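have a look at this fold, sequence not included:
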C-alpha cells in the first residue's frame, strides 16, 4: 500500500493529513456528508496556486492513446493527476461533483480509483488474486480471475490512502487491447464500496475504460522488457510513472 501512496504523490496528488475524520459506520447520513466534505478538501488542497482548479475531465488518453480512461456516470478524471508517456500512464477518478466544487455533475457515492497503464502483455501476464494480496502484504478477502481480468478484495492497507478511508480496498488487473491496466478502489470507512459493492464498481470502471477504448486501434510494437520487480511493480508502484 505504501507503493500506491507513493504513486499518488508522484502523480501530483496531495495526500492531506486529516482530510477525512473517522466517522462511525452506524450513522450513514453523517458518514456520507463528512466523506463528501473530506474528499472535497482532499482535492481542493491539491489544486493550483490561488485555489483555482482545472475543470474535471470526462476522459483522457494514456500510453500514446492505447487506453482511454473514463469513469462511470457521475465520475470524472482529476486533470492534475494525469501522467502519460508512450509506454505508460496514470490517472485518478473521483466524483465530478466533488472535483468541480459542485459545478459539474450530481452527488454520487464518494470513492477514489487509481488507474495505471503498464506494459504490453497477454493473459499469461495477469497476476492471480493471491499474488495481488501477497504483493500488498494483505489478507485476501475475496478474489476472482478470468482469462482477461482479475479482481482482489484486500483486508488491510486502504486506510493508508487518507485519514478516514476504510482498511478494505479493491484491486484489479486486466487487459485492454495489448495493454496491462491496474485499478485500485478506495472508499471512506464503512462505505459499501469498501465491502461487497466495490466488486461491482471496480468492474464498472473496467468496463467503462473498455468501452471508451474500443474504437482505438492498439499500437503494435515490441513488448517492453518486464522489470525485475515483476508485473505488479509496473501496475502499482511509483517507479512506473513518468518523471
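Perfect, I can see it now. Since this is a predicted model, take the numbers as computed values, not measurements.

use CA for all of it now, contacts and neighbours both
OK.

helix, strand, or coil at the spatially most central residue of the chain?
Among the residues of the chain, residue 114 comes closest to the average C-alpha position under CA atoms, centre = their mean, at 1.6 Å. Recorded secondary structure, residue 114: strand (DSSP: H, G, I helix; E, B strand; the rest coil).

what's the answer for the one 3 residues further on, then?
Judged by three-state DSSP, the three-state class of residue 117 is strand.

can you report how many residues lie near it?
Residues contacting residue 117 under the criterion other CA atoms under 10 Å number 32.

would you confirm that it contacts residue 92?
No. Between residue 117 and residue 92 there is no contact under CA atoms under 8 Å: 11.7 Å.

quick revisit: any idea how far the residue nearest to the centre of the chain lies from residue 89?
In this structure, residue 114 and residue 89 are 11 Å apart, going by CA to CA, to the nearest Å.

take a look at this one as well, against the first:
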C-alpha cells in the first residue's frame, strides 16, 4: 500500500492527464468504491483480484490534469480495500469490541505497521459509529510516501458480506484537523455504502 500511495501521490502532484472515474466496482461487482465530492479513482493504483481489491482516490483535478475537474473541499489521500473472503457477520457493535481489542493488542498494532513492528504504531482512538468501526493511529515506521502524514483515520465496515476498510491520510503541508478528518472518513464510508448495489440489485 505504501508503494502504491507513493506512486499515486506523484500522480496527484504532477497531473497524470488520464481519465479519473468517480467510482469503481470491485469484488465481482458486489462493492462500489466512490469517494466524497471532488475525489476520483486513481486507476493506475487500483487493483482488483483474487487476493482482494485496493482502490486509491485523490482530487479529480489533480489526477486527470483537467483544470475544470472538481477538487475536494478537504484534501487528503483516500484508500479503500475489500477483503477477498466474506466477513464474519454478526452485529456491528460486537465486531467493534472484537476489533478494538485486536488493534490495541501487539498483534493488531503489528498488522497496522508498515514494518510489521507493533512498537511503531500507536492506536490513539477506537470507537463505533453507525455500524462503522473507526480507528485513529500513528505509524512511525519507515516507508511513508513523501508528503503524507504518519497519522491516519481508518473505518472498517461490512458491505454485501465483504469487509471494507477505508482510510483517510492527510498531507504534511496541509494537515486536516481531527474533526475534519473524521467527517471525511465517515462521508467516504457512507458514499461506499450508498454506491454499492443492494440485495434487490
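That came in fine, so what should we check first? The model shown is predicted, which means the values in this text are computed figures rather than measured ones.

and the TM-score between them?
These two chains, once laid on top of each other, score a TM-score of 0.76 by TM-score structural alignment, normalised by the length of structure 2; 182 aligned residues with a CA RMSD of 3.0 Å.

show me what residue 179 of structure 2 aligns to in structure 1.
Counting by TM-score structural alignment, residue 179 of structure 2 lines up with residue 196 in structure 1.

follow-up on the earlier one: quick one: residues contacting the residue nearest to the centre of structure 1.
Contact analysis of residue 114 of structure 1 by CA atoms under 8 Å, 6 or more residues apart in numbering lists 90, 91, 92, 93, 182, 183, 184, 185.

which non-adjacent residue is nearest it?
Nearest residue to residue 114 of structure 1 in three dimensions, chain neighbours excluded: residue 92, at 4.6 Å (CA to CA, 6 or more residues apart in numbering).

where exactly do the helices run in structure 2?
Applying DSSP state H to structure 2 gives helices spanning 2-14, 60-64, 92-104, 106-112, 178-195.

would you turn these into CSV with distance to residue 39 of structure 2?
Output for the helices of structure 2, formatted as CSV (distance: least, CA to CA, whole Å):
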stretch, distance to residue 39 of structure 2
helix 2-14, 11
helix 60-64, 5
helix 92-104, 27
helix 106-112, 25
helix 178-195, 10
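
among those, which is the most enclosed?
Counting by mean count of other CA atoms under 10 Å, helix 60-64 has the highest mean neighbour count of those, with a mean of 25.

centre of the chain to stretch 118-134 of structure 2, how far?
Centroid separation for stretch 118-134 of structure 2 versus its chain: 13 Å, with CA atoms, centre = their mean, to the nearest Å.

now stretch 180-194 of structure 2
Mean-position distance between stretch 180-194 of structure 2 and its chain equals 10 Å (CA atoms, centre = their mean).

nearest to residue 139 of structure 2, out of the helices of structure 2?
Residue 139 of structure 2 lies closest to helix 106-112 among the helices of structure 2, at 7.7 Å (CA to CA).

where is the longest strand in structure 2?
Ranked by number of residues, the top strand in structure 2 under DSSP state E is strand 148-159.
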